[in-house]
Every structure is written in structure tokens, then in C-alpha cells.
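> here's my sequence, what's the structure:
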Amino acid sequence: MANVAIIGAGLIGRAWALVYARGGHRVRLWDSQPGQVEQALAFAREVAPGLAQAGLLRGRTEDQLLAALEPAERMEDALRDADYVQESTPERLDSKRRVYAELDRLAPAGAILASSTSALLPSHFTADLPGRARCLVAHPINPPYLVPAVEIVPAPWTDAACVERARSLLAEAGQQPIVMRREIDGFVVNRLQGALLHEAFRLVADGYAGVEDVDTCIRDGLALRWAFMGPFETIDLNAPAGVRDYAERYEGMYAEMFESMTRRVPWSGATLDRVEAQRREHLPADGLAQRQIWRDLRLMELAAHKERLRQGRELP
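Below you'll find the model as predicted:
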């Protein structure tokens, strides 16, 4: 069992707290905003029954999950005896630098300092720290207690042993680590997601398809495969002789498409007006919050289904 400090208990921090508590760790939560930790604990109490019913507590009870979560009045209280720190404060570089200076000063020397940032490179806010070798990014896909993939991104000076310790802790907590070999803007997830979004905006902007048609393509097409395999395994299985066969058959087709896929369409102006108008036809603005709840319930069902498959799966 590790002692985990959650620094920043907002939307991402509270979700991380569930991941680590479910993994059997002792979790202390701190936030600079009054009332934020109490809201995080209330959220845990709210979702715990659903997680238990879906079999997503990794063998623990609701009471055990909730008992593992402790509020901290001060940052130093949360960091006391911490083995691992998950920082989830606002995405501002100046703020990250200040927070990390405090974390490096206050956290035990052996504690890993992991940031949830989705956009800032770890080298940009850890370069001047005495303990920079223990700093890295652990970027989740929201919400991490239902979506297990997490990107581990080292700075150029991050100790390889710290990367492995983070990977091991996250894997033992039920996550699926993506261990990057070096940092790059957007990491892996947002670079892949961004490529798809750029093409989606292009197709709508140029009048080839509507917003709902593009969503249908993913929701009822590609995502059915992508729910349990990635793009390389997909093409490996989509040609009789595997990935090399697929590349030899279809590289030319994709190469011909590529020129028309390199023109960037702004996500603003008339294009955004069209996208927003079509989305609001399907979902009025006052229905967004309820639909977000619906999304998380569907993710819970999918996570439970995949967990049942995982437990019963036999390797060929």
C-alpha cells in the first residue's frame, strides 16, 4: 500500500482519488479552494454504489473505498509520508512552476511528483527543481476511474526508475499505462485525437458530411473495434497476411488522401457555427449536464463489460 497525495481535488483530482483508493492505497486530498475537498468526498460517496454494483471496486467494498480517502487542511499535511503525488491544479505554466517548487520542497525525497497536465511538457515546469529527476506527467483520459489509459511522460532528466515506479503503481491500481519514451506536444492521446478532430472539422467545413454523420462513423463504426483494439492491431487483422499485407494493399490509397488532409480548417467562424448548430439540434444546451451523467453511466457499463471479458479471457 502506498501513501498517495492528491494536490488539486477538482474534476480530475477527485477522479484520481477514486483510482488510487480503489487500488488499495491511502489517499489524502488537498485543494487551495475552500470546499473543494468536501465536494470531492461527496462525489466519492455518490458514485461508490454504482461502482460497487458494476463490479469496479477491484474487490473492495464501498466502505473500504471511502475509508481510504482523507481530507488534508494544508498541502504539507497531504504530502506527509507521501510515496506518490498526483498534481491536478490549473493548466497554467506559471502556476505549475509555483506548485512544483512547493511540492519539491515539501514532499519526501523519495516521492514521485506526477502531473495530470494534458498540454504542458514536464520539462517546462520542472527544469529548475533540485528534485527534477522524480518529476513526470501522468495524464489521464477523463474520467480516469472509468477510462484506464494514462500517459506517463518523462522530462529529459526524469529518472528511469521513477518512470517504472509510476508505471507499476498505476498498473497495480487497474490503469493501463502508456509509457512514452520522450516528451512531445500533445503526448500520444491528444495527437491522435487531434488528427481525427481536424479531419472531422474539414469534412463538415467542406460540406462532405454533417456533424451527426461524422459522429455515427465513429460511434457505430470505428469505435466498435477501437473499444478493444488499437489501430495497429486493427489493420493487422484487416488483411489476410497481417499488417505488412495491409500496408502494401492500402498505403497508396491513404497516400492519395493525404494531400487533402493537410489543410487545416479553423475551429471557429462559420465552421464552428455550423458544428454548434447541428449539435444543438441533437442536444439543447440545457441538456449537456444530464448527457454528461449519461456518458459516465455508459462508460461504467462498458468498463464493467471489459473487466468481465478480461477476467474470463483465455489467451490462445
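
> going forward, measure contacts and count neighbours with C-alpha atoms only.
Fine.

> buried sites along stretch 167-182?
167, 169-171, 173-179 (16 or more other Cα atoms under 10 Å).

> TSV for those residues, including distance to R295?
Conversion of those to TSV gives the following (distance: Cα to Cα, whole Å):
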residue	distance to R295
R167	28
L169	27
L170	24
A171	24
A173	23
G174	21
Q175	20
Q176	21
P177	23
I178	24
V179	27
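
> next step: the residues you listed restricted to strands.
Using DSSP state E, 176-179 are the members of the buried residues of stretch 167-182 that sit in strands.

> before we move on, the earlier item: among the buried residues of stretch 167-182, which one lies nearest to A205?
Lowest distance from A205 to the buried residues of stretch 167-182 (Cα to Cα) belongs to I178, with 33.2 Å.

> so the closest one makes contact with E151?
Yes: with contact defined as Cα atoms under 8 Å, I178 counts as touching E151 (4.6 Å).

> what about the strands in the stretch 1-150 of the chain?
For the stretch 1-150 of the chain, the strands defined by DSSP state E, counting those that start in this stretch occupy 3-7, 26-30, 69-71, 84-87, 112-115, 135-140, 149-154.

> the fourth one: which residues count as buried?
Buried positions in strand 84-87, judged by neighbour count with 16+ other Cα under 10 Å: 84-87.

> mind giving me the packing neighbours of it?
For strand 84-87, the elements it packs on are strand 3-7, helix 11-22, strand 112-115, judged by 3 or more Cα pairs under 8 Å, 6 or more residues apart in numbering; DSSP states H and E.

> closest to Q39 among the buried residues of stretch 167-182?
Looking across the buried residues of stretch 167-182 and measuring by Cα to Cα, the closest to Q39 is A173, at 23.0 Å.

> make sure that closest one is actually in contact with Y20.
Yes: with contact defined as Cα under 8 Å, A173 reaches Y20; the gap is 6.1 Å.

> so which residues of the stretch 51-200 of the chain form helices?
Using DSSP state H, counting those that start in this stretch, the helices of the stretch 51-200 of the chain run over 62-67, 75-79, 93-106, 123-126, 160-172, 189-205.

> sorry, back to before: so for Y254, which of the strands of the stretch 1-150 of the chain sits nearest?
With Cα to Cα as the measure, strand 149-154 is the member of those nearest Y254 (27.9 Å).

> from the contact counts, what lies against the closest one?
Using 3+ Cα pairs under 8 Å, 6+ apart as the contact test, the elements touching strand 149-154 are strand 135-140, helix 160-172, strand 176-179.

> this one next, for a side-by-side:
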Amino acid sequence: MKPIEKVAIVGSGLVGRGWTIVFARAGIDVGVYDSDVTIRAEAKDRIATSLADMKSAGLIDDVDGILARIHVVDELEGAVAEADYIQESVLERTDVKTQASLAIDAVMRSDAVVGSSSSGIPASAFTQACRNRGRFLIAHPVNPPHLVPVVELVPAPWTDAQVLPWLRAEMERTGQAPIVVDREIEGFILNRLQGVLLMEAWKLFEEGYASAADIDLTISKGLGMRWSFAGPFETIDLNAPGGVRDYAERLGPLYQSIAKARTDPKVWSDELIARVEAERRSILPETELRRRSEWRDRRLMALAAHQKDQPR
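Presented below is the predicted three-dimensional model:
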């Protein structure tokens, strides 16, 4: 399989725009399509704003050159027909992804590859009827993908064997950090790990152990500091004199006891959601959400710029 020269982005919301930057930044021509005229119309201006911020952070130099490789089109076929790789980033709903996959399938080249930005729905749930279904798989990014590089690659049972190693190498070439999930599982890896932490965070708040703000602080100024450069296994390997076995023998019983205490998980109630929302809105009014999201992206840019120069 040849290197990616042309990419199609289907869905130009927040995730789709991030993917557009990933590929255009890597020197690849990108066609962008969204069925929503308003979202499509504002895509390039919003990408330009992000690129200007990235230049200020020292992450890129040639904003105009990157923008010149991005082409917003009015028809799906105009983006997809000549693309070597297609990144689908439509709404996270099985029926919507099925419709998008079938539409892409109808106009794609038979040798192209389609990655879905699905956060937890496996590709087998929405690509079975595609004539080129062997070319479809999950390529789930972290939001925003142009600043957080990990990508989960998850094949469907029918994904061609050659697609996965090819896409992993191509994602690495574009500056992403792909991981392979060997077989389908709901939520993949990232959201299963995040889900465990979220469930415990909500429960600790519900039971009155700490405020939402202090639970957030525990991560942002505690666990997250280490996790920004070392994962859970490396973290514990370095947190005991004898390494991972020493840590497991010392603290395994504690974690088992904690896990056994959470034997009946429940969905977050409306009352609980309202309490967390009230605290969050007292800290950050709804009108300030977009501004704070932009702040988050700038902090991620600063972190990415720092990590770029650090030894691994």
C-alpha cells in the first residue's frame, strides 16, 4: 500500500477540524466535507484561528502553506472520490455512522481506507453492509487530535489484515501516536480507562467526600502531572523500589478492596448531574465554555511544545 497523498475529512466539527490540521500539517492535501452547510462554511476560518494559535505556541511555522492544502468542498464525492484515506467524524450515533459509511462506500476508491473517529461504537456496528467493508476500521482520536496525538486503531472482524499496520505507520508519519486494539471491545481502551475514573469521580462527589473542583484538582495537579508523560504501568513501576511487582504486592490488596466496594454501578441520576452542573456553572458560566475550551487548547499547545523538545 502506498503512502497517503490525499485525505478526505467527512464531518468538519471540532474533531474533523482537528484531523484536518493533523494531515495538512504533515504536508498532505485534505478535502473537507460536512453535510451541515453552516458548519462547512465556517470550517476553514476556525482552522485558521487554531493554526495562528499553534504558530504563537511554536508548534508550526507556515500557516499559509497548511491552509493552502485544505479544500472545503460542497459535495461528499468531491472530497472522497480521489482520497487515499478518509477520516469519518460524524455524530456518535450508530444510525448516523451507518448512513455516512454507506455514503462514503458508494463513492470511495476500492483501495482507499476509511477510519472512523467513533469514541466507543465498534466498526462492525455500522460497516457490515458496505461493499468495501474490509477497508473500514476505527481510528479514534483524543479531542483535539491535532494537539493530543494518541489514536486508537481498532479493526472490525472483516478489516483487511494489511490495513492495520499500514495505517499505524501512516499515522506515525503524520506525527500521531497510534495504538492497536487487537479486537473490538465497547469503548476501546481510552474510554474504558477514562470511564472507570469518571464513575469513581461522580460517586465520590455524590457521597460527599469532596467537591467537583477538588476532585478535578486531584487529577490536574496530581495524577495528571505524571500521566502527561508516563502511563499507569510505567507510573507504578517507578513508584516502588522494586518496580511493578513490588508495587503490586504492596498495594494490590488496597485496590482490590476499593474495587469490591463498587459492585453496583449506576448511571448518574438527574439530581446528581444537576448538582455537579450547578457547581461547574458557578465556576464557569455557560457563556464562557467556548473561551475556556480555547484556553484548554492553548495549554495543550504549550504542553505539546514542551514535550516536543524532551527526551523520551
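
> need the TM-score between these chains.
After superposition, the two chains reach a TM-score of 0.95 (TM-score structural alignment, normalised by the length of structure 2), with 309 aligned residues with a Cα RMSD of 1.5 Å.

> in a markdown table: the helices and strands packed on strand 84-87 of structure 1, plus mean neighbour count and distance to A270 of structure 1.
Putting those into a markdown table (neighbours: other Cα atoms under 10 Å; distance: least, Cα to Cα, whole Å) gives the following:
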| stretch | mean neighbour count | distance to A270 of structure 1 |
| --- | --- | --- |
| strand 3-7 | 27 | 40 |
| helix 11-22 | 25 | 31 |
| strand 112-115 | 26 | 36 |
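
> may I see these organised as TSV, with distance to E301 of structure 1 added?
Formatted as TSV, those follow (distance: least, Cα to Cα, whole Å):
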stretch	distance to E301 of structure 1
strand 3-7	27
helix 11-22	17
strand 112-115	28
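
> between those, which one is nearest to T234 of structure 1?
Using Cα to Cα, these put helix 11-22 closest to T234 of structure 1, at 28.9 Å.

> mind listing what the nearest residue to L299 of structure 1 once chain neighbours are set aside touches?
Distance criterion Cα to Cα, 6 or more residues apart in numbering; nearest residue to L299 of structure 1, sequence neighbours excluded, is L146 at 6.2 Å. Taking Cα atoms under 8 Å, 6 or more residues apart in numbering as the criterion, L146 of structure 1 is in contact with 296, 299-300, 303.

> could you rerun that using 7 Å?
By Cα atoms under 7 Å, 6 or more residues apart in numbering, the contact list for L146 of structure 1 reads 299-300, 303.

> mark which of the residues you listed are part of helices, please.
299-300, 303 (DSSP state H).

> can you put these in a markdown table and add neighbour count and distance to E183 of structure 1?
Rendered in a markdown table, the data for those read as follows (neighbours: other Cα atoms under 10 Å; distance: Cα to Cα, whole Å):
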| residue | neighbour count | distance to E183 of structure 1 |
| --- | --- | --- |
| L299 | 16 | 29 |
| M300 | 20 | 31 |
| A303 | 20 | 29 |
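
> what's the closest of the residues you listed to P240 of structure 1?
Relative to P240 of structure 1, the closest of those is A303; by Cα to Cα it sits at 30.7 Å.

> separation between the residue nearest to the closest one when sequence neighbours are not counted and L11 of structure 1?
In space, and not counting its chain neighbours, A303 of structure 1 is closest to L146: 6.2 Å by Cα to Cα, 6+ apart. From L146 of structure 1 across to L11 of structure 1, the span is 13 Å (Cα to Cα, to the nearest Å).

> do the same with L196 of structure 1
25 Å.

> got it, and E46 of structure 1?
According to Cα to Cα, E46 of structure 1 and L11 of structure 1 sit 14 Å apart.

> adding distance to N142 of structure 1, write the contacts of L146 of structure 1 out as CSV.
CSV is the format used below for the contacts of L146 of structure 1 (distance: Cα to Cα, whole Å):
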residue, distance to N142 of structure 1
L299, 11
M300, 12
A303, 13
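
> what's the closest of these to E62 of structure 1?
Comparing the contacts of L146 of structure 1 against E62 of structure 1 with Cα to Cα places M300 closest, at 15.8 Å.

> and the closest one, what does it touch?
M300 of structure 1 sits next to L146 when contact means Cα under 7 Å, 6+ apart.

> same check, this time on Q87 of structure 2
8-10, 114-116.

> cool, and A255 of structure 1?
By Cα under 7 Å, 6+ apart, the contact list for A255 of structure 1 is empty.

> in which helix or strand does the counterpart of it in structure 2 reside?
The alignment partner of A255 of structure 1 in structure 2, by TM-score structural alignment, is Q256. Using DSSP states H and E, Q256 of structure 2 sits in helix 244-260.

> what about L14 of structure 2, distance to R290 of structure 2?
In this view, L14 of structure 2 and R290 of structure 2 are 12 Å apart by Cα to Cα.

> one more: L102 of structure 2?
Applying Cα to Cα to L102 of structure 2 and R290 of structure 2 gives a distance of 33 Å.

> so which of those two has more stuff around it?
More crowded of L102 of structure 2 and R290, by other Cα atoms under 10 Å: L102, with 18 against 10.

> mind listing what the more buried one touches?
Counting by Cα under 7 Å, 6+ apart, L102 of structure 2 touches C130.

> repeat that with 10 Å
Counting by Cα atoms under 10 Å, 6 or more residues apart in numbering, L102 of structure 2 makes contact with 126-133.

> which of those residues lies closest to L272 of structure 2?
F126 (33.0 Å).

> structure 1: which residue goes with the closest one?
Applying TM-score structural alignment, one finds that F126 of structure 2 aligns to F125 in structure 1.

> distance of that match relative to R181 of structure 1?
Distance of F125 of structure 1 to R181 of structure 1, given as Cα to Cα: 19 Å.

> ok, the alignment partner in structure 1 of V15 of structure 2 to T117 of structure 1 distance?
Matched to structure 1 by TM-score structural alignment, V15 of structure 2 sits across from I12. Using Cα to Cα, one obtains 10 Å as the distance from I12 of structure 1 to T117 of structure 1.

> who touches both of those two?
Taking Cα under 10 Å, 6+ apart as the contact criterion, the common neighbours of I12 of structure 1 and T117 are 87-89, 139-140.

> ok, now which ones touch the residue nearest to S118 of structure 2 when sequence neighbours are not counted?
Nearest-residue entry for S118 of structure 2: H140, 5.7 Å, with adjacent residues in sequence omitted and distances by Cα to Cα, 6+ apart. If you count contacts by Cα under 10 Å, 6+ apart, H140 of structure 2 has them with 15, 87-89, 115-120, 150-154, 178-179, 188, 190.
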